[in-house]
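Participant: sequence plus predicted model, see below.
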Amino acid sequence: MTKEVDVAIIGAGPGGMTAALYASRSNLSVVMIDRGIYGGQMNNTAAVENYPGFESILGPDLGEKMFASASQFGAEYAYGNVTGIEDKGSVKIVHTDDGDYEAKAVIIATGAEHKHLGVPGEEVYSGRGVSYCAVCDGAFFKGQDVVVVGGGDSAIEEGIYLTQLAKSVTVIHRRDQLRAQAILQKRAFANDKMKFVWNAQVEEIQGDDDGVSGVRYKDKETGEEHIVPGKGAFIYVGIKPNTEAFADQPFVDANGWITTDDTMHTRVPGIFAIGDVRDKHLRQIATAVGEGGLAGQGAFDYIQTLGDKTLA
């Protein structure tokens, strides 16, 4: 069966929920389609300290507040895995594995996910010590030594979080300096529980029947190999956009990112993109929310141009 709506939003993270708020408040029928719970990556965030209006708030709590706002004017949430979009001019067909949606405008807000190292042991010990979410799994490593791989914002933020639980946190980075924000670096270097291994290439996640036991790395300068003992290996080595379902679309670049104009409109009329799927520098809740507002209003403006929608 095909369900008809004015606006189909693919993804229910902060950007998608904000877009739903703006579009539904403009008297448009809206559905947010997501293959997981609404809130997106906020559900894996312990404390949000850089979102206006809150000195600090738990990520899941912020997600609940945003969903309440998003749904107050009638926007609906639906579970589904989107498999593609068909552009039929004034109508777009959003295909999911649980039915199709016919919409006048589509907003893509599918986010991105963590990249894997691709080394031996990573998949074997996934869920048994290997993790990509310290907030999700950190409690399993109370009082133990853990390893964080990476040197960007996510790696250092999660490393700092882990110091509240673990005995020690060793950050392994392939370069000789961190890429994280200066404020995060300052906090990390001042934390007695954090150690750093520089110019290191991870070669293997080691383990046994009990799970991860350590991380083997090669010193890129000397070629020597070493092992950092640890019961947990938290990996933060980049992200990739969740755009596989749209790979055949003209607005997806060679690396999988979606390009838009400054109103969040892609090169296909009536299709917008917001949040972490966009080719941009800063990926934060605040930027996703701003883009969601632009796209929600943009969808309203676009539908007006179709001339077949009476708006109250």
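Facilitator: Thanks, I have the structure now.

Participant: rest of the way, CA atoms for contacts and neighbours
Facilitator: Noted.

Participant: what strand or helix carries residue 291?
Facilitator: helix 285-306 (DSSP states H and E).

Participant: list the buried ones in that helix?
Facilitator: With burial defined by 16 or more other CA atoms under 10 Å, the residues of helix 285-306 counted as buried are 285-300, 302-303.

Participant: show the contacting residues for the nearest residue to residue 69 once chain neighbours are set aside.
Facilitator: Distances taken as CA to CA, 6 or more residues apart in numbering place residue 21 nearest to residue 69, at 6.5 Å, with adjacent residues excluded. When contacts are counted by CA atoms under 8 Å, 6 or more residues apart in numbering, residue 21 touches 69, 70, 71, 72, 73, 75, 296.

Participant: isn't residue 195 right up against residue 171?
Facilitator: Yes - taking contacts as CA atoms under 8 Å, residue 195 lies within contact range of residue 171: 6.1 Å.

Participant: hmm, back to that, wait, is the residue nearest to residue 69 part of a helix?
Facilitator: Yes - the assignment for residue 21 (DSSP: H, G, I helix; E, B strand; the rest coil) places it in a helix.

Participant: now residue 275: how far from residue 244?
Facilitator: Separation of residue 275 from residue 244 (CA to CA, to the nearest Å): 16 Å.

Participant: so which of these two has more stuff around it?
Facilitator: Under the criterion of other CA atoms under 10 Å, the comparison of residue 275 against residue 244 puts residue 275 first, with 31 against 12.

Participant: wait, that one touches residue 281, no?
Facilitator: No - with contacts counted by CA under 8 Å, residue 275 stays clear of residue 281, the gap being 10.9 Å.

Participant: let's bring in a second model and compare:
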Amino acid sequence: MEQVIVLGSGPAGLTAAIYAARASLSPLVVAGREAGGQLMLTTEVENFPGFPEGIQGPELMDAMRRQAERFGARFVDDDATGVDFTGHPLKVTVGDQTYEAEAVIVATGASARWLGLPSEQRLRGRGVSSCATCDGYFFQGKKVVVVGGGDTAMEEALFLTRFATEVVVVHRRDALRASKVLQDRARAHPKIRFVWNAVVEEVLGDKSVEGVRLRDVKTGETRVEPCHGLFVAIGHDPNTGFLRGQLDLDERGYVVVHDETRTSVEGVFCAGDVADHRYRQAITAAAAGCKAAMDAEKYLEARHAAPLASSASS
């Protein structure tokens, strides 16, 4: 029987593990086969406090993991394949192993939707990004391309105008799905140009992005759009498939939380991008991980004190 199981090993999960371990809860962290979360795809992190010169994403996650291990957190580097939250103890299945716990912290994050191109995967972190807030600063004085037509794409494009000389928005249709206010702002911005009815067929460049090959979906014609960066802004999917039917999820699949970290099941807490589709930053995920661990600790204290209180009164 574990006191706490943490699902996920991004900034939220590892911060939760650090706090839970320091509270002598000896957490078991189900880290996942692709441990570390989305920061493992980020070359340079310059907006995480405490690193004035910046830090590599994988380096930051490795340091956080070692910090959690130092205080007694234990790790299973595999994916959670199922849970049973219908009663206590809470159960988590990892492969053919089932673990039981008094409390669970869900911090499995969200995954950016990608275009699915080999060239896109090869150049991730070398000019290909899914987060303008994270990486926009690196494109000062450069031209970038944003793919997408929803609110996220417009927000990314508008943010990138602070740094880039030109932002080219590529959309597969001739109309945007974004809210009218964001559409109006993007269309009116002098740095933003739209390419309609087009898709990115290939990301060009050897060591870094040098351009994208676009294909017109109506005519089939292709052309090259030179650029230094490609921002894929077609949405995120929360990693909650194994939680369906066990926790309340919203219409997009994100975990519904109450009072910051509490889920629909007593003893199950939540932190990070698996519930947050607004901020999606390492620092906000870490803060949520701290809150979830502290809430889990208080929950366990109350759970253990209840029998003692009733026996003392009798």
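Facilitator: Thanks, I have the structure now. Computed from a predicted model, the values in this text were never measured in an experiment.

Participant: returning to what we had before: what is the aligned counterpart of the residue nearest to residue 69 of structure 1 in structure 2?
Facilitator: Residue 21 of structure 1 maps onto residue 18 in structure 2, with residues paired by TM-score structural alignment.

Participant: return the distance of that match relative to residue 100 of structure 2.
Facilitator: Remark: distance between residue 18 of structure 2 and residue 100 of structure 2 (CA to CA) = 20 Å.

Participant: again, but for residue 16 of structure 2
Facilitator: Separation of residue 16 of structure 2 from residue 100 of structure 2 (CA to CA): 18 Å.

Participant: over to residue 72 of structure 2?
Facilitator: For residue 72 of structure 2, the distance to residue 100 of structure 2 (CA to CA) stands at 18 Å.

Participant: what does residue 26 of structure 2 give?
Facilitator: Counting by CA to CA, the gap from residue 26 of structure 2 to residue 100 of structure 2 is 14 Å.

Participant: mutual contacts of these two, please.
Facilitator: Listed as contacting both residue 26 of structure 2 and residue 100 by CA under 8 Å, 6+ apart are residue 2.

Participant: ok, the residue nearest to residue 293 of structure 2 when sequence neighbours are not counted - how many residues close by?
Facilitator: Spatially, and ignoring its direct neighbours in sequence, residue 293 of structure 2 is nearest to residue 16 (4.9 Å; CA to CA, 6+ apart). For residue 16 of structure 2, the tally of surrounding residues (other CA under 10 Å) stands at 36.

Participant: got it, and residue 49 of structure 2?
Facilitator: Residue 49 of structure 2 is flanked by 9 other residues according to other CA under 10 Å.

Participant: which stretches of structure 2 form helices?
Facilitator: Counting by DSSP state H, the segments of structure 2 that form helices are 11-22, 57-70, 118-122, 132-135, 151-160, 180-188, 282-313.

Participant: contacts only, for residue 212 of structure 1.
Facilitator: 125, 128, 129, 130, 205, 206, 230, 231, 232, 233.

Participant: please disregard the earlier target; I meant residue 36 of structure 1.
Facilitator: With contact taken as CA under 8 Å, 6+ apart, residue 36 of structure 1 is in contact with residue 79.

Participant: could you find the counterpart of residue 100 of structure 1 in structure 2?
Facilitator: Per TM-score structural alignment, the equivalent position to residue 100 of structure 1 in structure 2 is residue 98.

Participant: so for that match, what's the nearest residue that isn't a sequence neighbour?
Facilitator: Using CA to CA, 6+ apart and skipping residues adjacent in sequence, the residue nearest residue 98 of structure 2 is residue 92, 5.6 Å away.

Participant: quick one on the thing from earlier: against residue 69 of structure 2, how distant is the match of residue 100 of structure 1?
Facilitator: In this view, residue 98 of structure 2 and residue 69 of structure 2 are 22 Å apart by CA to CA.

Participant: with residue 198 of structure 2 instead?
Facilitator: 48 Å.

Participant: one step back: would TSV of the contacts of residue 212 of structure 1 with neighbour count be doable?
Facilitator: Below are those laid out as TSV (neighbours: other CA atoms under 10 Å):
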residue	neighbour count
125	22
128	20
129	27
130	23
205	28
206	23
230	24
231	23
232	31
233	30
